[in-house]
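S.K.: Pasting the sequence and the predicted model now:
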Amino acid sequence: MKNYDLYINGKWTVSKEKDFIEVENPATREIIAKVPAASESDVLMAIKGSKESFSKWSETAPLKRLNYVNKMYDYFVQNKDEISKTLSLELGCPLDFAKVRHVEPYLLNIENYLEIATGYSYVETNVDYTIYKEPVGVVACITPWNYPFGQIVKKVIPGLLAGNTILLKPSKRTPLTAYYFAAAAEYANLPSGVFQLLPGRGGEVGNVLAKHPDVDMVTFTGSTSGGKEVGKLALDSVKKLALELGGKSAAVVLPGADLKDSLKKVLDTVYLNVGQTCSAKSRLIAPRSLKKEVEETLIELTKTYKFGNPLEDEVDVGSLQSKAQLEKVSKYIEIGKEEATLLYEGEVPKGNGYYIGPVIFTEVSPKARIAQEEIFGPVLCVIYYDTVEEAVEIANDSIYGLSGMVFGPGEDALKVARQIRTGQIQVNDGVFSQNAPFGGYKQSGLGREGSIYGFEEFLEIKAIFM
């Protein structure tokens, strides 16, 4: 079992409190590592270093900053197999899935950020004034456990490229992947204080970062309740905020859609990663006239997914990430059995891990708890409609607005997609891209990640009149 240190001001540092968090492999419940739980004094030391290094880093030529980050990218490429293995162990997913879904797409995402930064103009000249786009300052990045590589990429990489200094607080559940960012910073000889790694507990690290007056921005990904708490703390000193929060996304199937192809795309979002994806399309909104065909196809397709130990061959779906996750998802399944009709419940895989099988509920009321609340597990709710207008109304009947899908004849599908209030929607064979802006309406968050819009979240706008 490996023990880790903090990475503060360009050095591997032993935490002052010598308090540790055990990291568990959820597929076996084996403790695989220990990371330090950063104390308040550790965090204050890191904030001080970030503030002191900001002036020099922000004034570093953009091309030079880009060269540093490009070296970090080289490190990730050289070590992507090791990163994938570590991620697989701490998240509980199959190794191939870790590599193909959790690591490689985000390497392409880094390439896209590097391309954006290469041609980006930080000065815009107008007739009466000039716009200067400047780094925000010291940025606290608070990242979730379900995408431990990708979510750090979407915060740390554009933040550094834009000239900010970074304080990274990864989830205590999956902190090991974050250590590759510290190793990459060391490999690239990033100046002292530009990147800090502070694993630990939310109340002891995240809250200090959110409240501290020398932190200029907080970018947070996690639950909506967690985002609200962080936001309240950050707004006490009116920090800039970027929040990527929860979702209860809808997939609308219109008459005339390719049913098997459509439902397979929906189930991929609900089952893969064991449903631990904020953009999972966990509400299927389908025509009542196709009820029999929809339900038969869902059961047929569900049986093609193999749930089980991620180390076994041909397993598509591994374990939930923690005991808390298992208890939460199991509770919602019991609630669903009282609120709706259980269409299918897959066998729970054998083993010592936090395993669960796929579950489908049908005849779900749009107002049911399982249709309104984020379950974060492999649970699909099927809601039927009689008119397309009703389908749109159901899709929008949510506090969330993160993602979505619409399937059907092209013009009809696009018309429905335009009416759904959500940050992203895939129509028919539209392919999801990590390089597109990602973020939500309503209580799904503030701001965007990815693309030039995600890059500009880390900049402030200054107008100068001469």
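M.R.: Received, thanks.

S.K.: CA atoms for contacts and neighbours, from now on please.
M.R.: Will do.

S.K.: Ile452 and Phe432: what is the separation?
M.R.: Distance from Ile452 to Phe432, counting by CA to CA, to the nearest Å: 17 Å.

S.K.: of the two, who's got more company?
M.R.: Under the criterion of other CA atoms under 10 Å, the comparison of Ile452 against Phe432 puts Ile452 first, with 19 against 11.

S.K.: Comparison target below:
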Amino acid sequence: MIKVQSYIQGEWLANGNEIDLISAVTNEPVAQMVEADIDYNEALKYARTVGGPKLREMTIHERAFSIKFLGKYLMERKEKYYEISSHTGATRQDSWIDIEGGIITAFGISSKSRRHLSDLPWHVEGDTERLSRKGSFMGQHICVPRHGVAVHINAFNFPVWGMLEKLAPAIISGMPVIVKPSPVGSYLAWEVFKDMIESEILPEGTIQYIAADKPGDLLDRLISQDMVAFTGSASTGRKLKAHPNIIANNVPFNLEADSLNCSILGKDVTPDMEEFDLFIKEVVREMTVKTGQKCTAIRRTIIPRDMIIEVTNALSERLDKITIGDPANKETRMGPLASTLQRERFDEQFQTLEDGLHVVYSGDSSDGAYTSPKVLLAHQSYDGDDMHHIEAFGPLTTVMAYDTTEEAIDIANMANGALVGSLFTADDEIAHKVAMGCAPYHGRFMVINRNSAEESTGHGSPIASLVHGGPGHAGGGEELGGARAVLHNMQRVALQGSPTTLRNIVNQHIKGAETEESDKHPFQKYFEELKIGEALTTDKRTVTEKDVEEFAELSGDHFYAHTDPEAASRSLFGKIVAHGYFVLSATAGLFVDPDEGPVMLNYGLENLRFVAPVAPGDTIQAKLILKRKNVRQQKKDDPFPFGVVYWDVEVTNQEDVIVAEYTILTLMKRKNKLPIDEK
């Protein structure tokens, strides 16, 4: 039998009060949770003094790579997790969302972080802000690791996904993590966590695990540098968020609460349209996947009043085909709720909602943790608040009728904030009206028609690259969102000073900072040899009329400002000017070194601006300044290791006026392999 133990200060705590953890399928013990006596003050101190410093020594990319490698390690062991997961009541499909979905989410956050964040221990965010007339006083935002602990209190419904979607961005941000999952299903979270420790991929002290029903005095011990992320019921979340110490120390608290999400059938949709079938399929799927135990499930089904019979009949017919049973069986489409206690709570919530509403569908499966899907109908969706505020956390939806599109929007927003809403329509005017009307009350809004349905990820699927959270009842928090997920865990700081001082602080070139001319052409230097602020000032080139004419012929760009003197005289410039892309090409000719060397290729350019015109007779010159560097992982098919180098390019004319500026990316060979490189 699995022994779910706390992992605190680098040790498994094997002694304590043993509590049986019950299988949702057999109603028999499947694991035992050992609830030890934990000194939370010491656990937090260990994370802050051991794990935190080790993470902060690493760059964001190094931390992101550790999450990538951890995800690969866990994915290799997924079948073990699937076997255990069935005891939580999850079918194979349900478990995929939790297990592989959680690992894929960690992969996604890792990838986005390496693509969009600095390869430094901190992130240099956005452009510099000029704060003085001469440019000697500048501002720069950076995001730095907090010197605290990320405490994650997770719900029972997604033991793996819920843990990984919070843990990955926290670790990448540089914060050690203490995980406290719900005891229900915690044996699955514990098995995954145990493998994380055994992998030895993350530095010691960066992750700890609490096996307990309640977090004791953990929240009393937090300081302003710590953070709390909670997923669960709105009532519990509000109680924890209002903890006196959380308020006294202004401890950041991200609350992601269950919400009464809705799906709307557009007024344009008729039963013979593809959008109708897609709508019915999605509502039933969201009712039955994870037995409706999803914070994003469709709790309110909002439909045109003249479609009540068609919709309720279609829902009933489809629900009749759902096979309820042991989730380990391939034919099973819906397993039990997570526990008999959850089933009892679901029954109570259903009975409360049932009062005053019409029961459209209700099976008779109610044994142990098992229940059946249920559909309620509200003819008048404005009557009573329960349907908009009480969430039956299971396979139930309430059908609500509307007469106008404006009324559908009002009904959708009556839940006072939701994680996600969706709309099924073939009319983009309706889509615009509903989406913009619902947007202030939702964290995510999905619009589906026949064109997007095939590749849609679905109403209830949070995506690593998109934000997850919602206003009001949904908690007012925000998670995920690609690289944003990492920045949520960091402290944003506005630095002020001279450009050179700021450059030396953040280790990234700041516009206006002093530069040092390279002792040889920088394209002849390896990645490791290049230094931030290193520069190359090129020779000069005078642009001729022939240059402009030949570029027009070569490119096929015969725009009048470049080729027609009479028309050009009436233009903004008053005369013939060179093509912007000629200036770009001529600049490359000035700074490119033709000889073979460590530079591999031009990887692209960013933020191109043609600031001033260049006319025949003008003389241009370029300055190439090394802005920042990113190490790239050497993969099996790569012939040698390399990195990406970002160069600021400033192109000036004979009056030293900037005519063009941009950032060019080059791939540069590295001399040495690193631990991140695949063998």
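M.R.: Received, thanks. Note that the coordinates shown come from a computational prediction; the quantities given were computed from them, not determined experimentally.

S.K.: What span of the first structure is stretch 258-266 of the second structure aligned with?
M.R.: For stretch 258-266 of the second structure, the aligned range in the first structure is residues 246-254, judged by TM-score structural alignment.

S.K.: what's in contact with the matching stretch?
M.R.: Residues outside stretch 246-254 of the first structure that contact it (CA atoms under 8 Å, 6 or more residues apart in numbering): 222-224, 259, 262, 266, 278-287, 371-374, 388, 391, 395, 398, 400-409, 413, 443-445.

S.K.: Which members of these occur in strands, if any?
M.R.: Arg283, Leu284, Ile285, Ala286, Pro287, Tyr400, Gly401, Gly404, Met405, Val406, Phe407, Gly445 (DSSP state E).

S.K.: in the stretch 51-200 of the second structure, which spans are strands?
M.R.: With DSSP state E, counting those that start in this stretch as the criterion, the stretch 51-200 of the second structure has strands at 123-130, 138-145, 150-154, 177-181.

S.K.: Show me what Leu337 of the second structure aligns to in the first structure.
M.R.: Here Leu337 of the second structure is matched to Leu320 in the first structure, going by TM-score structural alignment.

S.K.: host element of its match?
M.R.: Using DSSP states H and E, Leu320 of the first structure maps to neither a helix nor a strand.

S.K.: which residues sit in contact with Glu331 of the second structure?
M.R.: When the contact criterion is CA under 8 Å, 6+ apart, the partners of Glu331 of the second structure are Thr323.

S.K.: That one in helix, strand or coil?
M.R.: coil (DSSP: H, G, I helix; E, B strand; the rest coil).

S.K.: For Ser6 of the second structure, see how far away it is.
M.R.: With CA to CA as the criterion, Glu331 of the second structure and Ser6 of the second structure are 37 Å apart.

S.K.: Tell me which residue of the first structure lines up with Phe424 of the second structure.
M.R.: Per TM-score structural alignment, the equivalent position to Phe424 of the second structure in the first structure is Phe407.

S.K.: cool, Val177 of the second structure as well?
M.R.: Using TM-score structural alignment, Val177 of the second structure lines up with Ile166 in the first structure.

S.K.: Can you name every helix or strand that the longest helix seen in the first structure contacts?
M.R.: Of all the segments of type helix in the first structure, defined by DSSP state H, the longest one is helix 40-59. Packed against helix 40-59 of the first structure, as judged by 3 or more CA pairs under 8 Å, 6 or more residues apart in numbering; DSSP states H and E, are the following elements: strand 6-8, strand 138-142, strand 165-169, strand 195-197, helix 207-211.

S.K.: so the match of Val177 of the second structure makes contact with Ile157?
M.R.: No - here Ile166 of the first structure lies out of contact with Ile157, judged by CA atoms under 8 Å, at a distance of 9.5 Å.

S.K.: quick one: which of these two has more around it?
M.R.: A count of neighbours by other CA under 10 Å puts Ile166 above the other of Ile166 of the first structure and Ile157, at 28 against 23.

S.K.: Who are the contact partners of that one?
M.R.: Ser50, Val138, Val139, Ala140, Cys141, Val156, Gly159, Leu160, Val194, Phe195, Gln196.
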